[in-house]
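S.K.: please work out how this folds:
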Amino acid sequence: MAYVSYSRQEGPSEADQWADLNWRIPRPDDPLPTSDTKMSAGAAWRAARSGMNAYRAYAESGNAAQLDAAIEAFRRASAGRAGDTPQFSHVNNLANALLDRFELRQKAGRATRTKDLDEALVCAQWAVWGRSGDSPDAARGLATLGRVQKQREASGVLPRRGPKLESVSLRLAAMPSAPLADRVAALRQISRSKPAFRTSFEAIVKTLPRTLAWIGPQGNRRQLARETTKAVDELIGLALYDNNTTRAVELFEASRGVLWDRVVGHSAPTVVRRKAAAVARRMDRAADCLNEHGGAAGLRHMAEPRRRGGQERRADARLRRRQVRQQKIWDTTSSRAHAVLREEAKRRDTGKPEATFLVPDYARDILPAAAEGPVVCVWRQDYRILAFVVQEGHDAPRSLELGHVWGFDEVMEKYLLAIDDVSSETREQTVRKTLEQFYPIFRQLPWYLFGQDYDPADDPRRVWWCPSGLLAMLPLHAVALFSQNVDTKAWLPGEQRGMGAVAWIPDETARRMMASSTCLLDVITSSYTPTVRSLVWAREARDAKATTAGVDESRSPNMLLVTADQESRLESLPGSAGVRKQIQKLIPPNRLSLLSGKLASVRQVLHAFDHHEAVHFDCHSFRDPRNPWRSGLVLYDRPLTVEDLVDRSADRLDFAYLAACATALTDEQLPDEMITLAATLHYTGCPHVIGTLTPSTDRSTARVTRNVYSGLISADGRVNSEECARLLHAATSAERTRLPDHPTAWSPFIHIGI
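M.R.: The predicted structure follows:
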């Protein structure tokens, strides 16, 4: 018989105890630091309100004196509660204010004393002890304690006291009541060896549809929270850390185009609101409740003080009960909403209602986009440039670390300043330097995409780019080598850590690549896409049009030419005039509609979209960096803005050419959404759009445009839109041959769509 000595068995670890939401956190050993002056509960509440007002003033002005006043007020408020159960809001707010003062003094080089950090730890422990289980206040207290412990570890001047940061993070990451940003920040602190990491990760992903794709009636439909966008980026990095590239790509796609789908009206919430209004209203109410955290408005981690501690607890308990009830309602109504979406998808031959407000499934929603060529999603994490490759023949996406760009933000800042300053003498030099700096990072992609059988002598193969962040402002298709003093050693770095190594490029292949190519234009025919799924939707729409092309005889191919000449009070450029004459010569009069002068009004142009299959805009454009929705094309009466295009369907159009400056350059503040004129036309139904990333000269634009139309328009005047990507590639390559050292003449032109 085997005997077991139970006395030698160890109990559950600290982390395992903290991970259990039902485990009662022990009472802190240290006494709560409070003022010597005792006061009534009402006076304590008034002191807490005074502290909140002072803290708000500090948050707006950064005045350290206001922060000191807030700390003293919170300290007095903490003394107004008799017994061992301090009011949560007082001690939680005091802990945050003390930590802020320590960090402020540390930045100024005056944090030699750690008294504030000691007091903040004690207060945070009391706050967490006062709130256990799963509740908004408990989540806020844990977030505060996590901040304190993280700062203590970073300072390195104190011995370990209190719970470990990993234990606190385990509990916070698994807490549904915590805000998304706090849960993601806690998840970063958990080692991947913990089984709780994957459980917490998937639990967080489950809440993303409510945060990203479904927006309640009180939400701002034209702005995404920066905090949410940053949290999703961190989730992508954590998925890569866990060797889950498929989930990383799904999250990458889930975070893109969310705002566009809402505004354009093709999103799943829009369809549900139109087809099942009662279901949508219940989901709106549930989402509003589940996204409520009950704290002080506009002050993260701060609790709103109430007059009595009992009121505080009851309000927190009521909110938690409501959230539990609304979560059940959300789960039920979500199933009904998906049934509505499936029915709508069957009714329609094509269209975005097939999308759902779930995180997209890779095999169903993303992989089909690579049916006609690989899709390369480019993503930046700190100084690293990574690519997620979606390609047929591979059941899972591949992750490739392309290289490092030290000082990325500074490089892009110089580049963006240069392209906007057309008259600057250093503009061309800066653009050359930037493209040359990124060339070693992207030049290995053709071999990686097409394998050992890749031959640079072959015709350029088709590739779709889906860049994110500031990378969306770069002409990735045109990165090039302009001088021979750059290291030209062909190398292929390993994939994302933990995903296996990739062999180096064979010497013979490397020599052939470098001998025949100094620019990606030589080896790749590039197109861009705002989201991966938009390729799937655009191809489905194209196939549906092809099946009805011979049935509807009224859909005779015709083209709309919108021009701005002297009659419209705008400068007429010689190159643009030559392009207009070419179009009028190639297309018969009965298939060409010309809108110029007074006829080139916003109302006339938008109305003409319903009766034409191609459109060419020959006019000036402008960008509004503060409000990208107001960027537009200059017409006779007023600008044709992104907002105007959003409200008008472009399903009839097959091709659009925007011969204006920076019509495909996204906004610096919200680059992932790709809010541009060219992207707008693509999102609203046009499968092929040609635009520009930067301003270009009239002569270069005219030469590229003439070369495109020479092959695009057939002898009978038909526009063969399917060839526009190949023709644009040939035209830009010819312009590069003509002006190899002037990249602003050939790098701006891009094709968006299929």
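
S.K.: drop to CA atoms for contacts and neighbour counts, all remaining ones
M.R.: Fine.

S.K.: packing partners of the helix or strand where residue 75 lies?
M.R.: Using DSSP states H and E, residue 75 maps to helix 64-78. Of the remaining helices and strands, those touching helix 64-78 by 3 or more Cα pairs under 8 Å, 6 or more residues apart in numbering; DSSP states H and E are helix 41-61, helix 88-107.

S.K.: which of the ones you listed sits most buried?
M.R.: Comparing the helices and strands packed on helix 64-78 by mean neighbour count (mean count of other Cα atoms under 10 Å), helix 88-107 comes out on top with a mean of 23.

S.K.: next structured bit after that helix?
M.R.: Using DSSP H and E, the helix or strand that follows helix 88-107 towards the C-terminus is helix 115-130.

S.K.: before we compare anything, build this one as well:
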Amino acid sequence: MTEAETSPGGLVDRRMALAREWDGLIGRVRKLKGFEDFLRPPRLEALLPAASGGPVVIVNVSRWRCDALIVTEEGVRNRALPDLTLDRAIEWTNTYLGVLHAAEQARHAHQLTQDAVETDPYPATIRAQLRAASAVMEAERRTDDMLTTLQGHLWDSVAEPVLDELGLNRVPPADAPWPRLWWCPTGPLTLLPLHTAGHHTATAGEEVPRTVFDRVVSSYTPTLRALLEARAGRVAGDATTSDNTCSASTPTSQTVADERMLVVAMDDAPGQPRLRNVAAERDALTALFPPGCRTLLEGPGATRGAVDAELARHRWVHFSCHGDQDLSEPSRGGLLLHDGMLSITDLAARRFRGDFAGLSACKTAVGGVNLLDETITLAAALHYTGYRHVIAALWSVDDETAARVFSAVYRDVTTGGRLRSEAAAPALHRAVRALRDDAPDEPRLWTPFTHIGP
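M.R.: This next block holds a predicted model:
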């Protein structure tokens, strides 16, 4: 470059010329068919079909005011949320994360003492196990108390105003399809269980229970565009057909994956406590999906390379294993397999044409994070990479409870070795609602299970 070009005035002129060139290139691209909105924000009318299955509720949290933007096919309307503030949402979320982190540590310590007793059943190790068991019981009590309080706050400040605005003020008939609703939270609310908002232990004698569970089937979506793309991503095999045989061909990049289930069962990942109910989940799945309809990777066979290779060949996948998530650095999380972690970064580098992913007994590292505007969890990562429907847990759950929930869901949505992914959200709602009805005062058991997708 010449001296004139490197002078302050010359640099300004060069930047202006480059900006004009950039604008000209963008204009040329937008003249191409299909690229009219290139690098433009999506038009509202283009996003409204995302609400074709039911309203999408974007809960906006800011220091100035909080609102629910209710998106339907007809348009968007606003419902002010005067009882929700950013400070309250931050306080609730910090309490939630802290209590869950303490419970996670207590369960981990208890599992280690159980393993020690199995190999060294002496009085000292037995006493240590008893102390750890007592600590777990106290942590569970605190978790239940925290969740009960949090669910009441979320109902009073967010869910009740939204459901009233939508006219969802009654329990749907048992013999009719339930209404659907998609939550799209922002800010600290991205970490909280809006789908279980309510006063679950105070509904006796009430004609209409004050809970989300008893009025609507909830799902989540990270954005309107993600939901729209998931709806558009339906493939030919979504509907149950008369041909109940399972294919086993190797798909190319131009075809959908086989209509088969990949089962990844890893109960003893190195350095992790043993998951004692993985075998029960595996057996439930292999009973529903005959040998020609599934692939089983377990134990030493559940390696990073094997799982990565098989994901592209299966439309449905179920992970029964430990996971790890770091909410402050999401890319460091992943699935713990026999030879290490299949990370979110590994998954994000691929693009799948999957239809359903189930994540059972996955661990969420909930402690010590800053509040984020967005949280990329394992479930969200799988959804972004192409799995239209994802069922997962928000935090580590008892693997016996996870086995119960997932077994009920798979029995509900599987026929003749085929999985009906469109039925996943209602099936999860029924399974978790039944669990809630059995133990309304133990929300730690039924709160974490969520569905992402259309």
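
S.K.: quick one: end-to-end distance for stretch 63-70 of structure 2.
M.R.: Start-to-end span of stretch 63-70 of structure 2 (Cα to Cα, to the nearest Å) is 20 Å.

S.K.: if we can go back for a sec, how about a markdown table for the helices and strands packed on helix 64-78 of structure 1, with distance to residue 610 of structure 1 added?
M.R.: Listed next are the helices and strands packed on helix 64-78 of structure 1 as a markdown table, based on distance: least, Cα to Cα, whole Å:
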| stretch | distance to residue 610 of structure 1 |
| --- | --- |
| helix 41-61 | 50 |
| helix 88-107 | 58 |
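
S.K.: so which of the ones you listed is nearest residue 69 of structure 1?
M.R.: helix 41-61 (6.4 Å; Cα to Cα).

S.K.: before we move on, back to that, closest to residue 14 of structure 1 out of the helices and strands packed on helix 64-78 of structure 1?
M.R.: The closest of the helices and strands packed on helix 64-78 of structure 1 to residue 14 of structure 1 is helix 88-107. By Cα to Cα, the value is 22.7 Å.

S.K.: tell me what that closest one is packed against?
M.R.: Secondary-structure packing of helix 88-107 of structure 1 (3+ Cα pairs under 8 Å, 6+ apart): helix 64-78, helix 115-130, helix 136-155.

S.K.: dump the ones you listed to JSON lines, plus distance to residue 390 of structure 1.
M.R.: JSON lines is the format used below for those (distance: least, Cα to Cα, whole Å):
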{"stretch": "helix 64-78", "distance to residue 390 of structure 1": "51"}
{"stretch": "helix 115-130", "distance to residue 390 of structure 1": "45"}
{"stretch": "helix 136-155", "distance to residue 390 of structure 1": "37"}
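
S.K.: list the buried ones in the longest helix seen in structure 2?
M.R.: Secondary structure of structure 2 per DSSP state H: the longest helix is helix 86-119. Neighbour counts over helix 86-119 of structure 2 (16 or more other Cα atoms under 10 Å) mark 86, 89-90, 92-94, 96-104, 106-114, 116-117 as buried.

S.K.: just stretch 290-303 of structure 2 next, same as before
M.R.: For stretch 290-303 of structure 2, burial by neighbour count (16+ other Cα under 10 Å) applies to 290, 293-298, 301-303.

S.K.: where does that stretch end up in structure 1?
M.R.: Using TM-score structural alignment, stretch 290-303 of structure 2 corresponds to residues 588-601 of structure 1.

S.K.: which among the helices and strands packed on helix 64-78 of structure 1 is found nearest to residue 754 of structure 1?
M.R.: With distances scored as Cα to Cα, the stretch of these nearest to residue 754 of structure 1 is helix 41-61 (47.3 Å).
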